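Visitor: Give me a model of this one.
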Amino acid sequence: MLGLTPSQTVGPFFSHALTWPDGPVVDEGPDSFWLRGTVFDGEGALVSDALIETWQPDGAGRFNHPGFRGYGRCGTDDHGRWAVRTVLPGVVPAPDGRPQAPHIAVSVFARGLLDRVVTRVYFADSTVEDPVLSALPADRRETLLARRSADGYEFDIRLRGERETVFFAV
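Guide: Here you go, the predicted structure:
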């Protein structure tokens, strides 16, 4: 008799089967920096088999610009850490035409999730009033703000629980 199939909904294959060597490199220019973080589950445990995807405009707010991919993909390591090398994105318009603060869209795929969850990374030193960020309660906005680090920014993702990252229905 064969054993039972594991009850994982998505599987532990994202972090190693869907990545490629330069996937974490969105940009390597002189203005590039590391955006790093850790993924935590609802119990506060590290998620060592998640997949992080990022999408952003270049520094001038242009998507799909020659020489700029705008897309990054990185699996988490054994300590739940992920990192992409990128540049500060430019201001882009919201659907209503108002400017949005520089941000990076982030998708998280992980065990236990039936579908990806989507969030945004904002940078605390942005000066543009953002319609999405300002619509959130003040105590929830901080879950979307990256913190400065020695070589870029830190942005942890908490899938559930205390200080859960804000996720968006898309």
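
Visitor: From here on, just use CA atoms for contacts and neighbour counts.
Guide: Will do.

Visitor: Give me the most central residue, the protein.
Guide: Centroid-nearest residue in the chain: V106, 3.1 Å away (criterion: C-alpha atoms, centre = their mean).

Visitor: now the helix or strand encompassing T119, how far from the centre of its chain.
Guide: For T119, the host element (DSSP states H and E) is strand 117-123. Here the centre of strand 117-123 is set off from its chain's centre by 6 Å, with C-alpha atoms, centre = their mean, to the nearest Å.

Visitor: one step back: contacting residues for the residue nearest to the centre of the chain?
Guide: When contacts are counted by C-alpha atoms under 8 Å, 6 or more residues apart in numbering, V106 touches I52, E53, T54, W55, V118, T119, R120, V121.

Visitor: With G59 instead?
Guide: V87, L88, P89, G90, V91.

Visitor: Let me know the secondary structure of H16.
Guide: Under DSSP: H, G, I helix; E, B strand; the rest coil, the three-state class of H16 is helix.

Visitor: Before we compare anything, build this one as well:
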Amino acid sequence: MTDRAFTPSQTVGPFLHIGLRWVDGPDVVAEGTPGAIVISGQVFDGAGEPVTDALVETWQADPDGGFAHPDDPRGGAAYGGFRGFGRCETSADGGFAIRTLKPGRLPAPGGATEAPHVNVSVFARGLLDRVVTRVYFADEDNAADPVLSTVEPGRRDTLVARPVDGGYRFDIRLQGDGETVFFDV
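Guide: A predicted model of the protein is given here:
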């Protein structure tokens, strides 16, 4: 048996810009990809101030509901260059923007279907671990989604992106009024 030395807990920031850069950055698909959308927004702290040194990470299915992953042979191939994964550092105003394709519906246990959504992780100073949420789309039928239905009705809107020119707007509030719903994963 080997003795282990434990180190004290540390927050996940502020060195995100050094250690967590992703070579393709916020581009899940290349610029000019047919059907591409941009999911943009800002990350806010509990006082309503922009978080200028956060990192927003996304993972999602392609428009047919497949993942660009070796364990899912049906995913990504029909959308040349679709990676399913994006990472965007926040700007001086807490802003982020991910270029992607709108995901398709996913099969869920018991024959249910999950509404189109994007999985989102946020890394930021002051967090001991990432926080995880989802982005749903206001112009989709989200009513029967088995995950969204577990969220208190009055808070579901914190998970819904609104259409804007060229894509969708989704702000992330880490605490306080209108706090985004985060999931235990």
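
Visitor: so the strand holding T119 of structure 1 matches what in structure 2?
Guide: Under TM-score structural alignment, strand 117-123 of structure 1 corresponds to residues 131-137 of structure 2.

Visitor: Tell me if the residue nearest to the centre of structure 1 really is in a strand.
Guide: Yes. Assessed by three-state DSSP, V106 of structure 1 belongs to a strand.

Visitor: now for it: what does it line up with in structure 2?
Guide: In structure 2, V106 of structure 1 lands on V120 (TM-score structural alignment).

Visitor: Its match and G110 of structure 2, how far apart?
Guide: 25 Å (C-alpha to C-alpha, to the nearest Å).

Visitor: same question, G41 of structure 2
Guide: In terms of C-alpha to C-alpha, G41 of structure 2 sits 34 Å off from G110 of structure 2.

Visitor: between the two, who's got more neighbours?
Guide: Between G41 of structure 2 and G110, counted using other C-alpha atoms under 10 Å, the more crowded position is G41 (19 against 6).

Visitor: Need the counterpart of the more buried one in structure 1.
Guide: In structure 1, G41 of structure 2 lands on G37 (TM-score structural alignment).

Visitor: Might you report the residue contacts of that match?
Guide: Neighbouring residues of G37 of structure 1 by C-alpha under 8 Å, 6+ apart: R81, W82, A83, E154, F155, D156, I157.

Visitor: between the residues you listed, which is closest to G112 of structure 1?
Guide: I157 (15.1 Å; C-alpha to C-alpha).

Visitor: was I right about the closest one contacting R36?
Guide: No. Using C-alpha atoms under 8 Å as the test, I157 of structure 1 is too far from R36 to be in contact (10.3 Å).

Visitor: the strands in structure 2, which residues?
Guide: With strands called from DSSP state E, structure 2 shows them at 36-44, 55-60, 85-89, 95-101, 106-107, 113-114, 117-123, 131-137, 160-164, 167-169, 172-173.

Visitor: could you dump the ones you listed to a markdown table with distance to V181 of structure 2?
Guide: Converted to a markdown table, these look like this (distance: least, C-alpha to C-alpha, whole Å):
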| stretch | distance to V181 of structure 2 |
| --- | --- |
| strand 36-44 | 13 |
| strand 55-60 | 15 |
| strand 85-89 | 20 |
| strand 95-101 | 18 |
| strand 106-107 | 21 |
| strand 113-114 | 17 |
| strand 117-123 | 11 |
| strand 131-137 | 6 |
| strand 160-164 | 11 |
| strand 167-169 | 16 |
| strand 172-173 | 9 |
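
Visitor: wait, which of those is closest to T11 of structure 2?
Guide: Of the strands of structure 2, nearest to T11 of structure 2 by C-alpha to C-alpha is strand 117-123, at 9.1 Å.

Visitor: Tell me which of I157 and R36 of structure 1 has more neighbours.
Guide: Taking neighbours as other C-alpha under 10 Å, I157 of structure 1 and R36 compare with I157 leading, 24 against 19.

Visitor: So the aligned residue in structure 2 for that one versus V131 of structure 2, what's the distance?
Guide: Taking TM-score structural alignment, I157 of structure 1 has I172 as its aligned residue in structure 2. Relative to V131 of structure 2, I172 of structure 2 is positioned 11 Å away (C-alpha to C-alpha).

Visitor: now do I98 of structure 2
Guide: Per C-alpha to C-alpha, I98 of structure 2 is found 18 Å from V131 of structure 2.
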